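Asker: I'd like to go over a predicted model; first the sequence, then the structure.
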Amino acid sequence: MTDLLERFITLWVVIDPIGTIPVFIAVTAAMTAPQRRSTALLATLVSIGVLLFFLVGGQILIEALGISLLSFQVAGGIVLFLFALTMIFGEPKSESDMHAADADAGRAEQPSPAIFPLAVPSLASPGAMLAIVLLTDNTTQPVLDQALTAAVMVVVLAVAYIFMLLADPIIRLIGNSGAAIISRVMGMILASVAANAVLSAVVEIAMTGSL
């Protein structure tokens, strides 16, 4: 149960369902209620597909490139730590994602808002892609544990879907400032998880004497 809770917290932090609410409200403001529901569902399904791809094939790709998982764990931990710093010190996730969408506003063809910025990079963020690979190490995690991680990931994304459906009352309750505060608290938790990943990999390298 402790291990499952740790996975849930890690995935909750990197996926950040609460931080997605302002993004969802911004990109669906002109939509009807049925359109908002279909957009939320599509964004959730796309993000599940992207993260499942990294869960199944991420480590295979790493091994094909000749990179050890411990090296990837150190690099991934560092990237997750830097990602956590952007959550703590940078502009809120909603603002950065909406600015990225505004930068593409002049293009003739734009992807559906369910795909960008909702699915990627809001839900299936780079941090989430790295975290899912680290949590499903084929050398230490049996298939059952990897399936449990996938289930936890789907649960977190299902919660994100529910939050998007309830976006209007939630944002009225906590406000943009409340969402920003929660995002920064999640950043602190993620920084701790990232530091633990790096330290555990370094300790294992030191004990085994090899990568």
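Answerer: All right, it came through fine. Because the structure is predicted, anything quoted here is derived from the model rather than measured.

Asker: Please count neighbours and contacts with C-alpha atoms only from this point.
Answerer: OK.

Asker: For the chain, just list every one of the helices.
Answerer: 2-15, 17-27, 33-64, 69-89, 93-103, 126-134, 143-165, 167-208 (DSSP state H).

Asker: Next, format these as CSV and append distance to residue 110 and mean neighbour count.
Answerer: What follows is the helices of the chain, written out as CSV (distance: least, C-alpha to C-alpha, whole Å; neighbours: other C-alpha atoms under 10 Å):
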stretch, distance to residue 110, mean neighbour count
helix 2-15, 23, 18
helix 17-27, 13, 23
helix 33-64, 15, 18
helix 69-89, 26, 20
helix 93-103, 9, 16
helix 126-134, 21, 23
helix 143-165, 21, 19
helix 167-208, 24, 17
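
Asker: between those helices, which gets nearest to residue 113?
Answerer: helix 17-27 (6.4 Å; C-alpha to C-alpha).

Asker: picking up where we left off before, now render the helices of the chain as CSV, adding distance to residue 118.
Answerer: As requested, the helices of the chain are arranged in CSV below (distance: least, C-alpha to C-alpha, whole Å):
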stretch, distance to residue 118
helix 2-15, 11
helix 17-27, 7
helix 33-64, 6
helix 69-89, 17
helix 93-103, 8
helix 126-134, 13
helix 143-165, 10
helix 167-208, 13
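
Asker: To residue 115, which of these lies closest?
Answerer: helix 33-64 (5.7 Å).

Asker: what's the angle between the closest one and helix 2-15?
Answerer: Helix 33-64 and helix 2-15 are oriented at 110 degrees to each other (axes from the mean of the first three to the mean of the last three C-alpha atoms, to 10 degrees).

Asker: Give me the angle between helix 33-64 and helix 17-27.
Answerer: Using the same axes, to 10 degrees: helix 33-64 against helix 17-27 is 130 degrees.

Asker: Structure two is appended below for comparative analysis:
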Amino acid sequence: MQTNVKDILTVSFTLFAIIDIIGSIPILISIKNKMGGIKEIRATLISGGLMILFLFLGEPFLNLLSLDVGSFAVGGSIVIFILGLEMVLGAEFFKSEKDVRAATVVPIAFPLIAGSGTLTTIISLKANYTQTTVLLGILLNLIVVFVVLKSLKFIERILGPGGMIAVRKFFGVVLLAIAVKIFATNAHGLIK
């Protein structure tokens, strides 16, 4: 299999849809306000590191722990569901310790950016495309992630308080739906 532009674009757009950094803007702004900031470069590098690590070692690592991709996806879907509930209900389930470094890893780098959906998609893409193609798709998405993280203040200013509430509630419901879909797709094989 050769690396070509069409394949790179296909992989990039697939990952872009799964990462859904645009849809995560309301929760990222909420986390940023709660924590007093986000370390954008750190969040981008950690999530990128997780994706690249999973590209090369994902399946063997899960097998070592006697886990399958479905179990991993179900666990991630529960975290995504709780984040969606937080957005819709305005409740705080993830208690903030006012530590920007901790928030950079959980929940920003994982599961928002490099979540179970993203990591399982990387494994799936690897079955159809070269590692180089998937790696380039990951790197292109990391550039978009960094730009969005750097632009949160600007985006918040454009939307205003009322717009932020509306967008947060809407995308909270979208997150809940994504979590339910990931759970439903992967849970059936776990219950025996």
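Answerer: Yes, it's here. Since we're looking at a predicted model, the values are computed, not measured.

Asker: who touches the residue mapped onto residue 81 of structure 2 from structure 1 in this structure?
Answerer: Aligning on TM-score structural alignment places residue 81 of structure 2 opposite residue 85 in structure 1. Contacts for residue 85 of structure 1 (C-alpha atoms under 8 Å, 6 or more residues apart in numbering) come out as 187, 188, 191.

Asker: Tell me how far the residue nearest the centre of structure 2 lies from residue 66 of structure 2.
Answerer: The residue lying closest to the centre of structure 2 (C-alpha atoms, centre = their mean) is residue 113, at 2.6 Å. Separation of residue 113 of structure 2 from residue 66 of structure 2 (C-alpha to C-alpha, to the nearest Å): 25 Å.

Asker: go on, residue 16 of structure 2?
Answerer: Taken as C-alpha to C-alpha, the span from residue 16 of structure 2 to residue 66 of structure 2 is 29 Å.

Asker: and if you look at residue 29 of structure 2?
Answerer: Distance of residue 29 of structure 2 to residue 66 of structure 2, given as C-alpha to C-alpha: 36 Å.

Asker: Kindly report the same for residue 128 of structure 2.
Answerer: 24 Å.

Asker: same thing with residue 160 of structure 2?
Answerer: 47 Å.

Asker: what does residue 38 of structure 2 give?
Answerer: According to C-alpha to C-alpha, residue 38 of structure 2 stands 34 Å off from residue 66 of structure 2.

Asker: do residue 134 of structure 2 as well
Answerer: 25 Å.

Asker: can you count the residues close to residue 100 of structure 2?
Answerer: 18 (other C-alpha atoms under 10 Å).

Asker: That one reaches residue 38, doesn't it?
Answerer: Yes - contact criterion C-alpha atoms under 8 Å: residue 100 of structure 2 and residue 38 qualify, at 6.1 Å.

Asker: Who's the closest spatial neighbour of residue 114 of structure 2, skipping the chain neighbours?
Answerer: residue 47 (5.2 Å; C-alpha to C-alpha, 6 or more residues apart in numbering).

Asker: ok now do the one you found, which residues does it touch?
Answerer: Contacts for residue 47 of structure 2 (C-alpha under 8 Å, 6+ apart) come out as 105, 109, 110, 113, 114.

Asker: which residues touch the aligned residue in structure 1 for the third one?
Answerer: In the superposition onto structure 1, residue 110 of structure 2 corresponds to residue 124 when matched by TM-score structural alignment. Contact partners of residue 124 of structure 1, counting by C-alpha under 8 Å, 6+ apart, are 15, 47, 48, 50, 51.

Asker: lining up those with structure 2, which overlap?
Answerer: On the basis of both residues aligned by TM-score structural alignment, their matches' C-alpha atoms under 8 Å, what survives of the contacts of residue 124 of structure 1 in structure 2 is residue 47.

Asker: Now tabulate the contacts of residue 124 of structure 1 in TSV and tack on distance to residue 200 of structure 1.
Answerer: As requested, the contacts of residue 124 of structure 1 are arranged in TSV below (distance: C-alpha to C-alpha, whole Å):
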residue	distance to residue 200 of structure 1
15	23
47	29
48	28
50	27
51	24
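
Asker: Looking at the contacts of residue 124 of structure 1, which is nearest residue 79 of structure 1?
Answerer: Among the contacts of residue 124 of structure 1, residue 15 lies closest to residue 79 of structure 1 (C-alpha to C-alpha), at 14.8 Å.

Asker: Give me the nearest residue to residue 8 of structure 2, chain neighbours excluded.
Answerer: Closest to residue 8 of structure 2 by C-alpha to C-alpha, 6+ apart is residue 133, at 5.4 Å.

Asker: err, residue 12 of structure 2, not the other one
Answerer: In space, residue 12 of structure 2 comes closest to residue 137 once its chain neighbours are excluded; the distance is 4.2 Å by C-alpha to C-alpha, 6+ apart.

Asker: And residue 83 of structure 1, by the same measure?
Answerer: residue 127 (6.7 Å).

Asker: and if you look at residue 7 of structure 1?
Answerer: Distance criterion C-alpha to C-alpha, 6+ apart; nearest residue to residue 7 of structure 1, sequence neighbours excluded, is residue 149 at 6.9 Å.

Asker: check contacts around the one you found.
Answerer: Contacts of residue 149 of structure 1 by C-alpha under 8 Å, 6+ apart are 4, 7, 135, 136.

Asker: Show me what the last one lines up with in structure 2.
Answerer: Superposed on structure 2 with TM-score structural alignment, residue 136 of structure 1 falls opposite residue 122.
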